[in-house]
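Undergrad: give me coordinates for this.
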Amino acid sequence: MRPEILAGPVVLRKYEPGFIPLLFEAARASCSPLFTRYARWCHPDYAVADSEQFIAQCERDWQDGTAFNFALLDARTSELCGGIGLNQPNRVHGFYNLGYWVRPSRQGQGLASQATRQLALAAFADLAELNRLEILVVPDNLASQRTALAAGATREGLLRQRLLVGIDLQDAILFSLIRADIA
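TA: Presented below is the predicted three-dimensional model:
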């Protein structure tokens, strides 16, 4: 998978150790009850060590192909606006999960939908075995549903108790992107 993808006003760049302070700052700036409701990894005690561990894990995952995580950077200012990535591969059926987050101060600008579309284009070009990308969204996360649809994903249905959010099993709406959607 390529380490950098241009996506309009943002650049998707493979996480690297130099992003540790940027990720820490973005996480701390995002730590509000509305954001952390869906992004449980972001919590009031989030520390620099959390960013270090995440980025180190990203490198290991990238090496073995189990995840390809990118920082979503403002193309003009290099501000870390959020993150996006592919994870949880199913090698038998050729699909990955696609997930994204955008810091609250940059939400509502279309960044995640543009990044999702560009990541999908790159993934289908770079990963020959890839047949499909899946996006799982809890039903009350309307912004994330709008992002998936704006990126061209198809809503497939409701999966009962499919998504573990924190310690709670929740229903999830499944969206998908296939090669024909991106062509």
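Undergrad: only C-alpha atoms from now on, for both contacts and neighbour counts.
TA: Noted.
Undergrad: part of a strand, is N97?
TA: Yes. N97 sits within a strand when classified using DSSP: H, G, I helix; E, B strand; the rest coil.
Undergrad: contact partners for it?
TA: N97 sits next to 86-89, 133-136 when contact means CA atoms under 8 Å, 6 or more residues apart in numbering.
Undergrad: now, the residues you listed that are in strands?
TA: Among the contacts of N97, the ones falling in strands (DSSP state E) are 86-89, 133-136.
Undergrad: can you list the residues that contact stretch 107-123?
TA: Identification of contacts with stretch 107-123 by CA under 8 Å, 6+ apart yields 1-2, 5-10, 12, 72, 84-85, 98, 100-102, 130, 133, 147-148, 150-152, 177, 182.
Undergrad: if any of the residues you listed are buried, put those into a ChimeraX selection.
TA: Here is the ChimeraX command that selects only those of the contacts of stretch 107-123 that count as buried (16 or more other CA atoms under 10 Å):
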select :5,6,7,10,12,72,84,85,98,100,101,102,130,133,147,148,150,151,152,177
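Undergrad: how near is I178 to Q170?
TA: 25 Å (CA to CA, to the nearest Å).
Undergrad: show me which of the ones in strands among the contacts of N97 is closest to A49.
TA: For these, the minimum distance to A49 (CA to CA) is 21.9 Å, reached by N87.
Undergrad: returning to what we had before: dump the contacts of N97 into TSV; add distance to A26 as well.
TA: Listed next are those as TSV, based on distance: CA to CA, whole Å:
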residue	distance to A26
L86	20
N87	21
Q88	24
P89	27
L133	26
E134	25
I135	23
L136	23
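Undergrad: now the second one, please; I'll put the structures next to each other:
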Amino acid sequence: MRIEPTSSTLSLRPWHADDLDALLAAYRDPVLRHWTRVPVTNAAEGRRWLDRVRTDWDDGSRYTFAVIDADDGPPVANVVLKRADLDRPGAEVGYWTAAWARGRGIAPRAVTMLSEWAFDRFPELTHLDLLHQVDNVASCRVAQKSGYLFQEVLPARPPFPLDGHRHTLTAP
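TA: Purely as a prediction, here's the structure:
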């Protein structure tokens, strides 16, 4: 499965086992490691991460996509749809961008692509949420550029030490 809009050079696809080197390279970035909850510091952790995202696809609990810029190069980012249960009206999106791909508008375009896919794939969804800590200014900008509107400040709770923001995109 691949998601490829006609107006962008980006495409989304499930992660593959042969993406391990790109995954490890992305996680060498201390900024990325700071904002993610699951560390990937070596090949064994990377293989577990890839196995988990494949299992999550199979059981429908999460849909994690590698973001490919231009033809079939290595992944430059990651987007994920979490908790798209049929008995809930909303789900959550998440993302990260590799250090070498930041500043090119990849994250907002990939989040927009994922959001459109989610509403098409799960017509019962009424909204999507994007959550981030209050000190993650870049994620606030990604949410805004992706059409997500600020809704509220969320109190800190483990594993997040600071309050957060909830941004929401309503189904078309």
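Undergrad: returning to that earlier point: now the buried members of the ones in strands among the contacts of N97 of the first structure.
TA: Buried by 16+ other CA under 10 Å: 86-87, 89, 133-136, out of those.
Undergrad: can you tell me which two in the residues you listed are farthest apart?
TA: So, those by CA to CA: farthest apart are P89 and L136, at 13.8 Å.
Undergrad: could you find the closest non-adjacent residue to the alignment partner in the first structure of R62 of the second structure?
TA: Matched to the first structure by TM-score structural alignment, R62 of the second structure sits across from A67. Once flanking residues are discounted, A67 of the first structure sits nearest to N87: 4.2 Å by CA to CA, 6 or more residues apart in numbering.
Undergrad: translate that neighbour into the numbering of the second structure.
TA: Under the alignment by TM-score structural alignment, N87 of the first structure pairs with K82 in the second structure.
Undergrad: the second structure: helices as residue ranges?
TA: Using DSSP state H, the helices of the second structure run over residues 20-27, 30-35, 43-59, 106-121, 137-145.
Undergrad: can I get those in TSV including distance to R157 of the second structure?
TA: As requested, those are exported to TSV (distance: least, CA to CA, whole Å):
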stretch	distance to R157 of the second structure
helix 20-27	24
helix 30-35	15
helix 43-59	24
helix 106-121	24
helix 137-145	18
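Undergrad: tell me which of those helices sits nearest to P159 of the second structure.
TA: Using CA to CA, these put helix 30-35 closest to P159 of the second structure, at 10.7 Å.
Undergrad: mind listing what's buried along that closest one?
TA: Buried, per 16+ other CA under 10 Å, within helix 30-35 of the second structure: 32-33.
Undergrad: correct me, but T126 of the second structure touches T168?
TA: No. With contact defined as CA atoms under 8 Å, T126 of the second structure does not reach T168; the gap is 10.1 Å.
Undergrad: between those two, point out the one with more neighbours.
TA: T168 (23 against 15; other CA atoms under 10 Å).
Undergrad: excluding its backbone neighbours, what's nearest the aligned partner of the more buried one in the first structure?
TA: Using TM-score structural alignment, the partner of T168 of the second structure in the first structure is S176. Nearest residue to S176 of the first structure, sequence neighbours excluded (CA to CA, 6+ apart): E134, at 4.5 Å.
Undergrad: identify the residues contacting the counterpart of that neighbour in the second structure.
TA: Using TM-score structural alignment, the partner of E134 of the first structure in the second structure is D129. Neighbour list for D129 of the second structure: 90-93, 148, 166-169 [criterion: CA under 8 Å, 6+ apart].
Undergrad: is it possible to export these to CSV including distance to G103 of the second structure?
TA: Shown next, in CSV, are these (distance: CA to CA, whole Å):
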residue, distance to G103 of the second structure
G90, 29
A91, 27
E92, 23
V93, 20
Y148, 19
R166, 23
H167, 21
T168, 23
L169, 23
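Undergrad: please point out which of these the first structure shares.
TA: Counting by both residues aligned by TM-score structural alignment, their matches' CA atoms under 8 Å, the first structure reproduces these contacts from the contacts of D129 of the second structure: 90-93, 166-169.
Undergrad: got TSV for the residues you listed, with distance to A156 of the second structure too?
TA: Below are these laid out as TSV (distance: CA to CA, whole Å):
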residue	distance to A156 of the second structure
G90	21
A91	20
E92	17
V93	19
R166	12
H167	16
T168	19
L169	22
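Undergrad: count the neighbours of the alignment partner in the second structure of T116 of the first structure for me.
TA: With TM-score structural alignment as the criterion, T116 of the first structure lines up with V111 in the second structure. V111 of the second structure: 27 surrounding residues under other CA under 10 Å.
Undergrad: P158 of the second structure too?
TA: Using other CA under 10 Å, P158 of the second structure has 6 other residues around it.
Undergrad: from R37 of the second structure, how far off is it?
TA: Going from P158 of the second structure to R37 of the second structure by CA to CA gives 11 Å.
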